[in-house]
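1. Can you look at this prediction? I've put the sequence above it.
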Amino acid sequence: MKSFIKVRYILLGKFLKDSISEDRTYFALTLIVGFISAMVVIALHHGVLYLREVFKTSGSFTWESFLYGGVAIFVSGWLTTRKLPWTAGSGIPNVRIALAVFHGKISLKDTVGKFFTSLLSLGSGVSLGLEGPAVATCSGLGSFLGNYFSLSKKRVQALVAVGSASGVAAAFHTPISAVVFTLEEVVGDLNAKILGSIIISSVIAVVTSQMLTNTTEIFQEVHYRLVDHRELIFYLVIGLTASVIGPIWMNTVLKFREFNQKYMNNHKLSFIMIAFCCVGLLSQIHPGVIGSGSGTLEGTLLSLILDPKILITLFLLKFISTSICYSSGMSGGLFMPTLFMGATMGSFIGVTCSYFFPEITTMSGAYALVGMGAFFATVIRAPFTSILMVFELTRDYNIMLPLMIANITAYVISAKIENKSIYEKISEQDGIHLPSHEDNEILESLNVEDAMERNVISLNSSLTLIEAYKGVRKESISGYPILKNGRLIGMIAKSDMSAAIGRKEFQKKLEHLCEKKVIKIYPDQSLMVAFHRLKRFQISRLPVVSRLDDKRVVGVITAQDIVKKFGYELNETSKEMEDLLEDTEIT
């Protein structure tokens, strides 16, 4: 362990001598994350296929499938429910929380745990996909490398986004949609300044994945031709259908999760085992319910499944099995199952329309593609990603018009029913409320003094680096105010202290190491101002100073403090509204 720490400090001293060195290190890590992410996704994909063969969970379940697969899901569920709660679900909501609250910090234990719990659960044949876990694992990889080299919080967050994009790109071989998904859903800002590094990592991940697997696409290309302009009406129907069914499926997942949390709170592992058994029983009806269903999905895209009874059966089986599996909290994602449901829904509509209007309809595979994009846009609330992903999968411009008609229709109309993605709804159900544009009013009404930490841990400017580091190395705080005669003269980050130790500046005074240009805030300013200031300057904490003396520190505020206070206030407001409604009803 000591040699590991020694190597780390040597690397810090070598690569983080100044801001230019940090930029070069960040660029190198961007390339490394893209390359390793491709290998992680390939390992996860082939590992799942291998385990399904070993556990005999590739087809309709037999007694051996229930036995071997049951052991695998039990081990995965035990780890998730008892040891590694971060590994539950797809992992994408947790990545978003890590970015918004913890400045991109994801522990290596959770990252490794996510890989192996997903490997076991998906290998058991449950009705979930590997794309979400791939995003979470690759994001954790970026976070680990950024923190290992003590990069700034801004750079660590950027590497988390880089890992996320690399995971999607390697899984689907679609670099453009991977970039847009990361900015649209994970980062939440299409104008993010990290666009360049995300593009580079996505391209590297795709190229690496294609070279190692000797494949260029996950599905065979589907070529589309518009037979008659009246056919566009049928694509409009797909959008309308997706706008209704998408929210119904989301609410089904939430209802199952509510049941799990309310009645199975102390028996979460039992609910996971029940979900596994349900998948095994449903596989007796059709094996397409097993796993992500990518093989069956390709069949719908190639117009190989034309029986409407089979299509509606596949949709309903996937609808039920994915709802139960995801609500149980087992490790697995929603990407491919969501695309599967959209494809079978679209193909069913296409086959039905071709039966009644054969002269103006094309092959059902085109309807499957459009349905895939429309359902994805409704559930994930990422319309640009869905359009670009389908385009990259087909590489056919002719599909763009019907795809855009269906997607825009599905996205706009579904927003009237449910305007949040499944990931946002799940986070809210767990009591986690991240700031959004609609929440600005609450943030503006709350002041910094309502949420700030008043017990401030500060460091004296006369301390040497080694003295200060020995005192704070076991603290979880990432930065400290530097005081001279009780007055604020600067701030120092723990990562900067680590870098200075790597440069062997042990006896240097904190007064000469700290950042003199301090970004401050006053107690009476709103939490919105604090949140914007933290985001704008990419810092982890703000010293709160008195209006009467801006050198006197009265508190410290972090993004985590804001989110905690914000969530509390939101819950209090909801309770007040409920009480008001009850009083009104009584009156």
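-> The structure has been received and is ready for your questions.

2. all contacts plus neighbour counts: C-alpha atoms, from now on.
-> OK.

3. Past the longest helix along the chain, which element shows up next along the chain?
-> The residue-count maximum for a helix in the chain (DSSP state H) belongs to helix 19-55. Downstream of helix 19-55, the first helix or strand assigned by DSSP states H and E is helix 63-78.

4. Show me what that following helix is packed against.
-> The contact analysis (3 or more CA pairs under 8 Å, 6 or more residues apart in numbering; DSSP states H and E) places helix 63-78 against helix 19-55, helix 108-123, helix 268-282.

5. What residues sit buried inside the longest helix of the chain?
-> For helix 19-55, burial by neighbour count (16 or more other CA atoms under 10 Å) applies to 22, 25-27, 29-42, 44-45, 47-49, 51-52, 54-55.

6. How much space separates Gly69 from Glu467?
-> When distance is defined by CA to CA, to the nearest Å, Gly69 is 54 Å away from Glu467.

7. So these two - more neighbours on which side?
-> Ranked by neighbour count (other CA atoms under 10 Å), Gly69 and Glu467 place Gly69 first, with 29 against 15.

8. this is the comparison structure:
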Amino acid sequence: MVGVLCGIAGVVFYALFHVGFTLLLSGIGGYSPPDLLAGEPFARPPGTFERLHIIWLLPAIGGLLGGLIARYVPEVAMAGTESYIRAFHTIRGSRLITIPAEMLGAVLTICSGGSAGREGPIVLIGSTIGYQTGRLFGKGDRMRRLLMVCGAAGGLSAIFRTPFGAALFASAVLYKKDIEVDAILPAFISSIISYSIFYGVYRAGPVFITPAYTFESPSELVLYSLLGAFVALVAILYATIYHSAIGVFDRLHIPQPIKPALGGLGVGLLAVLVERETGVGLSLLGMGYELVQYALFGTIPLLLLVVLLMGKMLATSLTLGSRGVGGVFAPTLEVGALSGGLFAGLLTLAFPSMDVHTGAFVLIGMAAMLSCATKAPLASIVMVTELTGNYFLLPGLMLASTVSLLMTTRWSIYEDQQVDRLHSPAHMYEMTMDVLERIRVEEAMTREVLTFAPHASIVDVLDAVHTTGHRGYPVVDETRGLVGIITYRDAERVPIEQRGGPVSSAMTTQLITAYPDETLADALRRLVANGISRLPVVSRDDPKRLVGILTERDIVVAHARVSATLRRGK
């Protein structure tokens, strides 16, 4: 059901984008991206575009309108995939109104020239569909999270036409070093269904057309590894600019809708400035897919690649850093493509006799950038092959992605990504219990236990509470056999004038105990079920023989110790 709904949402969203672009950038702004397949040149003569006096203001207007929507639906006031990640880990799924709000906000922002992608919004839309479906059918948190992943995969699969990669991406982008394993197969199903519906309506093939590049020689791997390192450096610069922009706009004490308007104004001015000097500035507006397409065919000169690379990073940071409505995924793909093209251009400049296939470096740069920026290398590799229909450069894709990922372990474009499931609030209970299943009671219990005899005074117990801070004590007879337990609450309930009486008059004799060879998970369940905070630990061979005591604090300390060991091991 989620896959069907996401497929329909993808169809509607795609249609809205077509209408929005026709009315705004194309209609009012008079701009249509150059078409490589139609033989159109990428660059215009500088300063010849007729509506520069109009188009520079469009991104600001779109940002303002998107900001007004975000004021009333805060879920859309960040990159769509970021919202999905945050919603998953907090299990505070987006409201139903998020779906039309995200659609309208993204169309207004991007189709007016904001530098963002529609993939992020459809991820949020799909995950919201999944969450609300789970809520409608009364499903618990675990199932709602799974349906959120299915929805994100379904939405991305439709818009990006990458059914395999979308399922992997939706499962992997939640973590830096992990993957939502349980969601992969359901995500595949949702992704396939959604893609089939979208394809049935639009009959759309791969997003990008590529020349027939192939992997020809192992020596190419040296260059591809260097490309991975180059892309990693660009990714660090990109992430720094992007997160700095977020910090700057978040610190501005102005009404929230004004921030994306200012960001849009910056994008418009940047595009016009670059357009007047180079004739390619308008390619910084909107989704910018033409940047990737022309780069794949090696038709963008080296100097323009530098200008466009810096311009795209700045334009995206202004648009999304100001909390404009859109996604960071597509711009990241374009930054990777431009980085690959730039690296190929530098190689050609340094070694004129070298036969450099620029498009191959562009394609591999896309995968390397996605891998290190999103921390989802497998999904990134698969998605790039699906986007381009080129499966012949896999060795290069894999190597460059690995190198770029290893060099950027501390960097990510998604602030709410968790390291792994162990760190995720969404998995706190199950991961806690999983860790506690590894620890036996005897490893965590306190062996040196202060005990009282049945004939000891209740006053002595109260004195011990104030002296040691412990609030419960086993009671043992002369043979050290366990006969009861006395707590601070038991002693406090005794009238003051009777506190000189024996412990046996106030102790609890219906004992709940633990054995040394049990797991802490079993012990914790027993504590919770009975509403108590300590368990006497007795020998399994002789249930009367006290061997220690286990408290809630002991469990917490043991869990922290083992968790730290597991994290270091990763």
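-> Yep, it's here. Please read these numbers as outputs of a predicted model, since none were measured by experiment.

9. hang on, the earlier thing: tabulate the helices and strands packed on helix 63-78 of the first structure in CSV, adding columns for distance to Phe61 of the first structure.
-> What follows is those, written out as CSV (distance: least, CA to CA, whole Å):
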stretch, distance to Phe61 of the first structure
helix 19-55, 10
helix 108-123, 13
helix 268-282, 5
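
10. out of those, nearest to His512 of the first structure?
-> helix 19-55 (17.1 Å; CA to CA).

11. Tell me what angle that closest one forms with helix 108-123.
-> The directions of helix 19-55 of the first structure and helix 108-123 differ by 30 degrees, with axes from the mean of the first three to the mean of the last three CA atoms, to 10 degrees as the criterion.

12. Give me the packing partners of helix 19-55 of the first structure, helices and strands only.
-> By 3+ CA pairs under 8 Å, 6+ apart, helix 19-55 of the first structure packs against helix 2-15, helix 63-78, helix 108-123, helix 131-148, helix 153-172, helix 195-213.

13. and the fourth one, which stretch of the second structure?
-> Think helix 131-148 of the first structure. Counting by TM-score structural alignment, helix 131-148 of the first structure falls onto residues 119-136 of the second structure.

14. Can you give me the buried ones in that stretch?
-> 119-135.

15. Now check the second structure for the residue matching Val412 of the first structure.
-> So, by TM-score structural alignment, Val412 of the first structure is matched to Leu406.

16. Over to Asp496 of the first structure?
-> Checking TM-score structural alignment: Asp496 of the first structure goes with nothing.

17. What's the local residue count around Asp496 of the first structure?
-> 20.

18. Please apply the same query to Arg536 of the first structure.
-> 9.

19. What's the match for Gly373 of the first structure in the second structure?
-> Match for Gly373 of the first structure (TM-score structural alignment): Ala367.

20. actually Leu159 of the first structure, sorry about that
-> That one, Leu159 of the first structure, aligns with Leu147 by TM-score structural alignment.

21. In space, what's closest to its match - neighbours in sequence excluded?
-> Nearest non-adjacent residue to Leu147 of the second structure, counting by CA to CA, 6 or more residues apart in numbering: Gly130, 4.5 Å away.

22. doesn't Pro206 of the second structure fall inside a strand?
-> No - Pro206 of the second structure is assigned coil when assessed by DSSP: H, G, I helix; E, B strand; the rest coil, not a strand.

23. how far away is it from Ala152 of the second structure?
-> Counting by CA to CA - Pro206 of the second structure and Ala152 of the second structure are separated by 20 Å.

24. Neighbour count: these two, which is higher?
-> Neighbour count, other CA under 10 Å: between Pro206 of the second structure and Ala152, Ala152 has more, with 35 against 16.

25. residues in contact with the more buried one?
-> By CA atoms under 8 Å, 6 or more residues apart in numbering, the contact list for Ala152 of the second structure reads 84, 122-127, 130, 170.

26. Which element, helix or strand, includes the residue mapped onto Ser177 of the first structure from the second structure?
-> In the second structure, the residue paired with Ser177 of the first structure according to TM-score structural alignment is Gly165. Counting by DSSP H and E, the element that carries Gly165 of the second structure is helix 163-172.

27. Same check on Leu99 of the first structure?
-> Judged by DSSP H and E, Leu99 of the first structure forms part of helix 92-101.

28. how about that helix, aligned to which bit of the second structure?
-> Under TM-score structural alignment, the match for helix 92-101 of the first structure is residues 81-90.

29. Need the winner for burial among the helices and strands packed on helix 19-55 of the first structure.
-> Stretch with highest mean neighbour count among these: helix 153-172 (a mean of 30; mean count of other CA atoms under 10 Å).

30. SS state for Thr362 of the first structure?
-> Secondary structure, three-state DSSP: Thr362 of the first structure is coil.

31. Neighbours of the residue lying closest to it once chain neighbours are set aside, how many?
-> Once flanking residues are discounted, Thr362 of the first structure sits nearest to Val227: 6.3 Å by CA to CA, 6+ apart. Val227 of the first structure has 13 neighbours, counted by other CA under 10 Å.

32. what's near enough to touch Val227 of the first structure?
-> 360-362.

33. Any of the residues you listed buried? List them.
-> Buried among the contacts of Val227 of the first structure by 16+ other CA under 10 Å: 361-362.

34. so which of the contacts of Val227 of the first structure comes closest to Gly329 of the first structure?
-> Among the contacts of Val227 of the first structure, and counting by CA to CA, the member closest to Gly329 of the first structure is Thr362, at 40.3 Å.

35. What are the boundaries of the helices in the stretch 351-500 of the first structure?
-> 364-380, 383-394, 400-417, 422-429, 440-445, 448-451, 465-472, 494-502 (DSSP state H, counting those that start in this stretch).

36. Need these in JSON lines (columns: distance to Gly293 of the first structure).
-> As requested, these are exported to JSON lines (distance: least, CA to CA, whole Å):
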{"stretch": "helix 364-380", "distance to Gly293 of the first structure": "13"}
{"stretch": "helix 383-394", "distance to Gly293 of the first structure": "17"}
{"stretch": "helix 400-417", "distance to Gly293 of the first structure": "22"}
{"stretch": "helix 422-429", "distance to Gly293 of the first structure": "20"}
{"stretch": "helix 440-445", "distance to Gly293 of the first structure": "41"}
{"stretch": "helix 448-451", "distance to Gly293 of the first structure": "47"}
{"stretch": "helix 465-472", "distance to Gly293 of the first structure": "50"}
{"stretch": "helix 494-502", "distance to Gly293 of the first structure": "45"}
